[in-house]
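Visitor: 3D, please:
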Amino acid sequence: MSRAERKNMIEFIEKVKGIAREQLMYMTDAEIEHIYNQTYYHYEEIAE
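Guide: You can find the predicted model right below:
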């Protein structure tokens, strides 16, 4: 994952899920991607 992708994922998770950036910064790329995918899927379901 590129830095830009990770940054965008973290910003999305912060806004939608309310997890502090400090917590997210110490997570692995896989953990960030997992949280992002779950959050985005849920957010997409609500938007429809």
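
Visitor: only C-alpha atoms from now on, for both contacts and neighbour counts.
Guide: Fine.

Visitor: please enumerate the helices of this protein.
Guide: For the chain, the helices defined by DSSP state H occupy 3-17, 21-25, 29-47.

Visitor: also this sequence, please, to line up against the first:
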Amino acid sequence: MYKILAQINKVILPSFTKQRLDLAKATKWQMAIIGYKYYVTTRALSKK
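Guide: Below is the predicted model:
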């Protein structure tokens, strides 16, 4: 389930790495998206 969700997130949600976002200057919603993507990605990688 998490692998599919991670693929959907990759298409829909913005990539802050490509935008060279500084984490110290990120807004709350940007930090929320980063945290959500991190959570889903780690779950997708740990579940085999």
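
Visitor: after superposing, what score do the chains get?
Guide: With the length set by TM-score structural alignment, normalised by the length of the first structure, the two chains reach a TM-score of 0.48; 27 aligned residues with a CA RMSD of 1.4 Å.

Visitor: Serialize the helices of the first structure to CSV and add fields for mean neighbour count.
Guide: Formatted as CSV, the helices of the first structure follow (neighbours: other CA atoms under 10 Å):
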stretch, mean neighbour count
helix 3-17, 14
helix 21-25, 12
helix 29-47, 13
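
Visitor: leaving out the residues flanking it, which one is nearest to K3 of the second structure?
Guide: The shortest distance from K3 of the second structure to any non-neighbouring residue, by CA to CA, 6 or more residues apart in numbering, is to A44 (4.8 Å).

Visitor: wait, the one you found touches K37, no?
Guide: No: the criterion here is CA atoms under 8 Å, and A44 of the second structure misses it with K37 at 10.4 Å.

Visitor: show me the helices in the second structure, by range?
Guide: Counting by DSSP H, the helices of the second structure are 2-12, 28-46.
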